[in-house]
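S.K.: no FASTA, just this:
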């Protein structure tokens, strides 16, 4: 049984049966077209809420509101201390309302309630971290070699209107990750949530208003990526796009942004190698390797889906991961004992099951799992079995392409040099893992891997103070860390002849 603060009743005030509206210029309004779409509970296939479906006209209105708030509104006159204070108030509100936020993500995304509740610390920490950065922005006084008495210095100024486009696999956390540095820098924002999981970003919009963020500073426009996202990326009134999502969409955003040469940061897909050496602590590596993929039902861009295991322990390791996997509890995301929930949508279900069939057709062996989960208690939900494929080769589709589901491909290797070369043999470079008790080996492999993050004897650890992003086609720019806010700032040089 769920305790009171784990009950779906916690969101009854938000899911009141009325369509959820767009947030534009401080007001919740219907789409200009009047259209709506259904937000679906992936555990049941039933409708959670109707959501206003924005279009190009709504993006125009939201960008205009953000531009007014940036150029002429009270936000442009907020001091760094005042921006810090409002972000801290928002952090307090998020902390106080997180049971509701977690339940919205569980209902909308299908992530187990224990997992969504565990994201509280990160969401609050991100807001407080960037609140701290709001008062640290500064330029420099620079020496120059000009003749005469000339002073030169730089100032840092907010870039302007930011278009933030987020994926569905972590809707609230992703929204905070885009919003917080933009506001800390003094920018305004138009947020475009993903269609399958729009509810918690809308709730964040409500909390922004409650925290005292002026109208127009934060706008939330839902709708199809091909319409709303494309309009935002191409809009001449937007100064920067911050995008997290697929590599194909990221490429389209870069092309669209060329119109006014807006700045773009991208956190894209991955096909991350997770390398286990024969001297590793297998008691730690087995659950580590499994949950590097199975967490969030595999719907994580940096998931360690290519599991390279040194040949001497390959068979043992595959068997131990299989045993671990069989014990995982897949079920209702509202059950606190559930470890894996459903995939986010029927479209994603069809995609993942297609890869399962492809793996078997190309000769991979499903050591565990390999199909859709169908049972009376999971009826209507988009559930698949957590799957470990053995006998995988580097050329197979399941080893080459991002699946975005709970599917591991296990591949044997012999030497560290081979593991690094094969780990790098992909167009992606987001995450990677190394499991070894040899410190020299850990440093050597970490140096050789072409990835934005290398986790040694752990996987998927993240912190607001540590940068995250990708090499190659996994993106450009970094989120989190002391330099992230620089992506939302312009540098102006000032020259003053004093003599």
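M.R.: Arrived safely. Quantities reported herein were computed from a predicted structural model and do not represent experimental measurements. Numbers count the residues shown, from 1 in each chain.
S.K.: when you work out contacts or count neighbours from here on, use the C-alpha atoms and nothing else.
M.R.: Noted.
S.K.: quick one: distance of stretch 313-323 to the chain centre.
M.R.: The chain centre lies 30 Å from the centre of stretch 313-323; the measure is Cα atoms, centre = their mean, to the nearest Å.
S.K.: return the set of buried residues in that stretch.
M.R.: Within stretch 313-323, the residues that qualify as buried are 314, 317, 318, 319, 320, 321, 322, counting by 16 or more other Cα atoms under 10 Å.
S.K.: all helices for the stretch 351-499 of the chain, in order.
M.R.: Under the criterion DSSP state H, counting those that start in this stretch, the stretch 351-499 of the chain contains helices at 397-400, 416-424, 439-448.
S.K.: just put the buried residues of stretch 313-323 in JSON lines and tack on secondary structure and distance to residue 408.
M.R.: Putting the buried residues of stretch 313-323 into JSON lines (DSSP: H, G, I helix; E, B strand; the rest coil; distance: Cα to Cα, whole Å) gives the following:
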{"residue": "314", "secondary structure": "helix", "distance to residue 408": "14"}
{"residue": "317", "secondary structure": "helix", "distance to residue 408": "13"}
{"residue": "318", "secondary structure": "helix", "distance to residue 408": "10"}
{"residue": "319", "secondary structure": "helix", "distance to residue 408": "13"}
{"residue": "320", "secondary structure": "helix", "distance to residue 408": "14"}
{"residue": "321", "secondary structure": "helix", "distance to residue 408": "10"}
{"residue": "322", "secondary structure": "helix", "distance to residue 408": "11"}
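S.K.: want to compare, so here's the second one:
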């Protein structure tokens, strides 16, 4: 009997739930007010290059206004407010996020390019969970293990990246508000829309003016924000290169700082691992969100005795991934976020070929418009290859082999980064032995890319310092 192949019928999510304004202004002191610069940038849908909206570029005068509003709100309203009252606002925001989750998921997919099933089933539930979790901490800070009478720092200047726009906003804003701080946040220039809708949610929740301020723009806006003398805390998630610049600018100012930067995570598969389970974890580790994940498992370390069998199963699984319209609920691989990021991925993938590694991609048709890159595996990779050392931030996996657990640890730790790692084995003792020796802020056991607001996240070495999530994440916003 001939093998039957079933095709997936298109299952697009409706765009009707989202109303995108033609123009967006910054959110300062409780209102959307025109930027003083009079300049705008265009945010586009990476799946088809359609222009979505014009977004204001904030300059020094706008940041001054936002910082003044945040300071005023901290001194007169939010700082003196009881933790129980602050918690009520966070609970209210969390409930509104849940009520508007479908709208926000579609908007995030349009602006970012990631599949709707990820924004709907992963991002938005986690966003609401972070606000619910931190709402519970607001009146219990004395039990967080950071001293008997913890106090808020004041005004937090926060800059977030484009790979998880709304989730990174929640990681930053929820603990800051729970601890009693006020916020000026800048979203990435390619994905500002969900942050601006979050500003609408702050209005809907009747959050006091000035507690949350959203300033928009590109790199210069971010530099002006983090260097502003009115900031008591700087929180940044993004590239290691920019993180270095921020650390230099903040040094000696007395500002508290938290940096969550790049990664080159190792995903270690031992010979006793459940291979089908490991394959799913490998796929999730590198192809989730098109590999636009700082903690992606972009280096696969496989024990030599099972490498051939594992790669055969992995390639068969990758062949079944569906690349295409991010709003289609069947889509596994969406669009690359921008032309600039696509260029970097393409360049580093070509470097891998030029340096002698063997490239493999499934046979899939790419859409005619938009920014797309096939999921790619590189074999024959050594630690000297650039694709094994540099963060590509795309759907590109470098495969290396090892013979002994000691060799796996040596290769896994041979990186300037230290954000994440995964270990696949059926032996608990081997799992614990490996995790103890890995220099990574997060080590996943027989899984990958699992997040929870109660668990701290952060890195070592060039992956940054400080933690986000859990009671450890609250410490960065308290004295």
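M.R.: In hand now; what should we look at? Computed from a prediction, not measured in an experiment: that's the story for all the values here.
S.K.: show me what residue 182 of the first structure lines up with in the second structure.
M.R.: Applying TM-score structural alignment, one finds that residue 182 of the first structure aligns to residue 176 in the second structure.
S.K.: one step back: let me know which of the helices of the stretch 351-499 of the first structure is the nearest to residue 473 of the first structure.
M.R.: helix 416-424 (12.1 Å; Cα to Cα).
S.K.: equivalent range in the second structure for the closest one?
M.R.: Counting by TM-score structural alignment, helix 416-424 of the first structure corresponds to residues 405-413.
S.K.: which non-adjacent residue is nearest the spatially most central residue of the first structure?
M.R.: Geometric centre of the first structure, nearest residue: residue 174, 4.8 Å, by Cα atoms, centre = their mean. Of all residues not flanking residue 174 of the first structure in the chain, residue 166 sits nearest, at 6.2 Å (Cα to Cα, 6 or more residues apart in numbering).
S.K.: ok, the match of residue 182 of the first structure - contacts?
M.R.: Residue 176 of the second structure makes contacts with 156, 182, 183, 474, 477, as judged by Cα atoms under 8 Å, 6 or more residues apart in numbering.
S.K.: which element, helix or strand, includes it?
M.R.: Following DSSP states H and E, one finds residue 176 of the second structure within helix 165-178.
S.K.: gap between that helix and the chain center?
M.R.: 12 Å.
S.K.: that helix vs the first structure, average offset?
M.R.: Overlaying the first structure shows helix 165-178 of the second structure at a mean distance of 0.6 Å from the equivalent residues (mean Cα distance after the TM-score superposition for the first structure).
S.K.: mind listing what's buried in that helix?
M.R.: 165-178.
S.K.: and the residues you listed as CSV, adding distance to residue 213 of the second structure?
M.R.: Putting the buried residues of helix 165-178 of the second structure into CSV (distance: Cα to Cα, whole Å) gives the following:
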residue, distance to residue 213 of the second structure
165, 16
166, 15
167, 17
168, 15
169, 12
170, 14
171, 16
172, 13
173, 10
174, 13
175, 15
176, 13
177, 12
178, 16
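S.K.: ok, the residue nearest to residue 174 of the first structure - contacts?
M.R.: 174, 175, 191, 192, 193, 194, 243, 244, 245 are the contacts of residue 166 of the first structure under Cα under 8 Å, 6+ apart.
S.K.: roughly how far does the aligned partner of it in the second structure sit from residue 242 of the second structure?
M.R.: Here residue 166 of the first structure is matched to residue 160 in the second structure, going by TM-score structural alignment. Applying Cα to Cα, to the nearest Å, the value for residue 160 of the second structure to residue 242 of the second structure is 12 Å.
S.K.: and what of residue 361 of the second structure?
M.R.: According to Cα to Cα, residue 361 of the second structure stands 31 Å off from residue 242 of the second structure.
S.K.: returning to that earlier point: okay, the helices of the stretch 351-499 of the first structure, which one's buried deepest?
M.R.: helix 397-400 (a mean of 21; mean count of other Cα atoms under 10 Å).
S.K.: now that one, how far from the chain's geometric center?
M.R.: Going by Cα atoms, centre = their mean, the spacing between the C-alpha centre of helix 397-400 of the first structure and its chain's C-alpha centre is 22 Å.
S.K.: tell me, how many residues neighbour residue 454 of the second structure?
M.R.: 16 (other Cα atoms under 10 Å).
S.K.: now do residue 396 of the second structure
M.R.: Applying other Cα under 10 Å, we find 29 residues neighbouring residue 396 of the second structure.
S.K.: what's the counterpart of it in the first structure?
M.R.: Match for residue 396 of the second structure (TM-score structural alignment): residue 407.
S.K.: do residue 228 of the second structure as well
M.R.: For residue 228 of the second structure, the aligned residue in the first structure is residue 235 (criterion: TM-score structural alignment).
S.K.: ok, now residue 295 of the second structure?
M.R.: In the first structure, residue 295 of the second structure lines up with residue 302, judged by TM-score structural alignment.
S.K.: mind checking the SS state of that match?
M.R.: Applying DSSP: H, G, I helix; E, B strand; the rest coil to residue 302 of the first structure yields a three-state assignment of coil.
S.K.: isn't it right up against residue 430?
M.R.: Yes: if you go by Cα atoms under 8 Å, residue 302 of the first structure and residue 430 touch, sitting 5.8 Å apart.
S.K.: what touches both of those two?
M.R.: Overlap between the contact sets of residue 302 of the first structure and residue 430, as judged by Cα under 8 Å, 6+ apart, is given by 269, 270, 271, 272.
S.K.: and those, which is closest to residue 263 of the first structure?
M.R.: Nearest to residue 263 of the first structure among these is residue 269, at 19.7 Å by Cα to Cα.
S.K.: residue contacts, that closest one?
M.R.: Applying Cα under 8 Å, 6+ apart, the residues contacting residue 269 of the first structure are 245, 246, 247, 301, 302, 402, 428, 430, 473, 474, 475.
S.K.: one step back: the residue nearest to residue 174 of the first structure and residue 33 of the first structure, how far apart?
M.R.: 23 Å.
S.K.: likewise for residue 190 of the first structure?
M.R.: 19 Å.
S.K.: those two - which one has more neighbours?
M.R.: Under the neighbour definition other Cα under 10 Å, residue 190 of the first structure and residue 33 were set side by side, and residue 190 has more, 28 against 13.
S.K.: could you tell me whether that one really is in a helix?
M.R.: No: according to three-state DSSP, the state of residue 190 of the first structure is strand, so it is not within a helix.
S.K.: how close does it sit to residue 163 of the first structure?
M.R.: Noted for residue 190 of the first structure: a distance of 5 Å to residue 163 of the first structure, by Cα to Cα.
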